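# Curious how this folds, go ahead:
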Amino acid sequence: MGMLGIYLKVKRALVSVWDKKGLEELAKFLSDREVEIISSGGTKRYLEERGATVRGVEEITGFPEMLSGRVKTLHPAIHGGILARKWLGEDLKEIDKLGIEPLDLVVVNLYPFEEAVLKGGREGLEALEFIDIGGPTLIRAAAKNYPSVVVLTSPEQYPEFMRVWEESGGDIPEEFSRRMAAEAFARTSAYDTHIYNWLWGQIGEGKLPPHLRLAMEMKMSL
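From the prediction side, this is the model:
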């Protein structure tokens, strides 16, 4: 049992990823277990081309993508479904009254800012397009509500998620969801650090930034 003694059932998943490694296998796993998959843009096309049944985000929001895809999931119909606390009847009644369906799984990874800008040399307005807005917002919302929503932020997590599902008979332990939430916040924190350091490099004139931020990945434990 976790903090609230909760096990999570996954019936509806939102999927929006840049890195599509392992996605076809995950989508098939979910579809075979009658999980509804919701997606948009390139992720939706990728899954449909591989035979998956996918519900479009615009069907949920009643609003089309806009600004060349800059705005897709930033909508109360999406975030209400992520942030609703399933252990609180008041939350469930409120979203039901508003016609919002709860989400149980959020699968998101981010635009590759570090690879494209810090390593790839993109600059100016082109670099700005690699600053993900909707992705971190989805990740943080799901991670905040980890007793109700599982968040996966890397293809490396998919095999463990599927194994945990199989071992638990579909009852995802809160401990697993909490760990995924911790990894999610670590990932968004590192992402923001890369952006901050890059922006300061544009304006800092060689000076150290007022707040030193390092984003490092552990390669070996002590």
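
# CA atoms for contacts and neighbours, from now on please.
Noted.

# Please identify the buried residues of the longest helix belonging to the chain?
The longest helix of the chain (DSSP state H) is helix 174-203. Neighbour counts using 16 or more other Cα atoms under 10 Å place 174-178, 180-181, 183-185, 187-188, 190-195, 197-198, 200 of helix 174-203 among the buried residues.

# Which parts of this structure are helices?
All helices of the chain, identified by DSSP H, fall at 23-32, 41-49, 57-61, 76-83, 89-97, 113, 124-128, 134-144, 158-168, 174-203.

# what angle do the last one and helix 134-144 make?
With axes from the mean of the first three to the mean of the last three Cα atoms, to 10 degrees defining the directions, helix 174-203 sits at 140 degrees from helix 134-144.

# Next: the second one.
In this structure, helix 41-49 runs at an angle of 80 degrees to helix 134-144, with the same axes, to 10 degrees as the basis.

# Pull out the buried positions in helix 41-49.
Residues of helix 41-49 classed as buried: 43, 44, 47 (neighbour count, 16+ other Cα under 10 Å).

# doesn't residue 41 make contact with the last one?
This points to residue 47. No: assessed by Cα atoms under 8 Å, residue 47 is found out of contact with residue 41, at 10.4 Å.

# Here is the second sequence; please produce its structure so I can put it next to the first one:
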Amino acid sequence: MDHLPIRRAILSVTDKSGLAEFAAFLHANGVELVSTGGTKKAMTDAGLPVTAVDQVTGFPEMLGGRVKTLHPNIHAGILADKDNPEHLTTLESFKLKPFDLICVNLYDFAKAAAAKADLKAAVEQIDIGGPTMLRASAKNFHSILVVPSPAHYARITAELKDNGMKASLTLRHEMAVETFKATSAYDAMICDYLGKA
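Okay, the predicted model is just below:
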């Protein structure tokens, strides 16, 4: 698919800079917003309608927030190949809708490490669901636009405005590369920290 219409998005971010504006732009252009905990609150506080992830999964956030998005109702919507009719039929059979945009940035592990948090406290700042969604979206860039940082909001907003809320394959490919750079740097940072702990 060369030009992907953006109709449904998950936003789940630690760095909330620019979030309200980016989410408001998406909402104003008819995009359904789905979100988790603190991100959902920030968007709701900005007056935006947001569907909670637990309404999509049918399960509450659990284990102190360790499990929120790790669910087939989320990942089937992220990993479905929109050019594969069997994938779309499978989604329909489970009454699931695909996602078109995933906006995720990760728990601030660097801050925990810099603050000399004890090992157990630092480990709690290792993001699991975020990298999983990012990697799944980057893998499936032919069918989804992944947004791994607020640094990309302006460019993505401009392209979507210019293209009738459609994301080009070129943009999706570039964002996939940026995403894998971000997740590999994140893992390298954690590996370095744990290797010295």
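
# what TM-score comes out when they're superposed?
Overlay of the two chains. TM-score (TM-score structural alignment, normalised by the length of the second structure): 0.98; 197 aligned residues with a Cα RMSD of 0.8 Å.

# What is the longest helix of the first structure packed up against?
helix 113, helix 134-144, strand 150-152 (3 or more Cα pairs under 8 Å, 6 or more residues apart in numbering; DSSP states H and E).

# Out of the ones you listed, the one nearest residue 23 of the first structure is which?
Among these, strand 150-152 comes nearest to residue 23 of the first structure, with 11.4 Å by Cα to Cα.

# after superposition, how close is the closest one to the second structure?
Aligned to the second structure and superposed, strand 150-152 of the first structure gives a mean residue distance of 0.4 Å (mean Cα distance after the TM-score superposition for the first structure).

# Which residue range of the second structure does that strand align onto?
Aligned by TM-score structural alignment, strand 150-152 of the first structure falls on residues 145-147 of the second structure.

# so what's residue 95 of the first structure up against?
Applying Cα atoms under 8 Å, 6 or more residues apart in numbering, one finds that residue 95 of the first structure lies in contact with 80, 81, 84, 101, 102.

# no, scratch that, I was asking about residue 103 of the first structure
By Cα under 8 Å, 6+ apart, residue 103 of the first structure lies in contact with 11, 12, 13, 14, 81, 82, 149.

# Likewise for residue 147 of the first structure?
Counting by Cα under 8 Å, 6+ apart, residue 147 of the first structure touches 4, 6, 8, 85, 174, 177, 178.

# The fourth one reaches residue 92, doesn't it?
So that's residue 85 of the first structure. Yes: with contact defined as Cα under 8 Å, residue 85 of the first structure counts as touching residue 92 (7.3 Å).

# what about the residue nearest in space to the middle of the first structure, distance to residue 188 of the first structure?
Centroid-nearest residue in the first structure: residue 108, 3.0 Å away (criterion: Cα atoms, centre = their mean). Distance check for residue 108 of the first structure against residue 188 of the first structure: by Cα to Cα, to the nearest Å, it reads 11 Å.

# Spit out the residues that contact the two alike.
Common neighbours of residue 108 of the first structure and residue 188 (criterion: Cα under 8 Å, 6+ apart): residue 139.

# Residue 64 of the first structure matches what in the second structure?
Aligned by TM-score structural alignment, residue 64 of the first structure pairs with residue 60 of the second structure.

# what about that match, how many neighbours?
Residues lying near residue 60 of the second structure (other Cα atoms under 10 Å) number 13.

# Contacts only, for the residue nearest to it when sequence neighbours are not counted.
Distance criterion Cα to Cα, 6 or more residues apart in numbering; nearest residue to residue 60 of the second structure, sequence neighbours excluded, is residue 54 at 5.2 Å. Applying Cα under 8 Å, 6+ apart to residue 54 of the second structure gives the contacts 60, 61, 68.

# can you redo those as TSV with distance to residue 127 of the second structure?
Putting the contacts of residue 54 of the second structure into TSV (distance: Cα to Cα, whole Å) gives the following:
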residue	distance to residue 127 of the second structure
60	18
61	15
68	11
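
# quick one: stretch 104-111 of the second structure aligns where in the first structure?
So stretch 104-111 of the second structure sits over residues 108-115 in the first structure, by TM-score structural alignment.

# first to last residue in the matching stretch, what's the distance?
Taking Cα to Cα, stretch 108-115 of the first structure runs 17 Å from one end to the other.

# List the contacts of it.
Outside of stretch 108-115 of the first structure, the residues within contact range by Cα under 8 Å, 6+ apart are 15-19, 127, 130-132, 135-136, 138-139, 151-154, 191, 194-195.

# likewise stretch 162-178 of the first structure?
Contacts of stretch 162-178 of the first structure (Cα under 8 Å, 6+ apart): 1-3, 5-10, 26, 29, 143, 146-147, 149-151.
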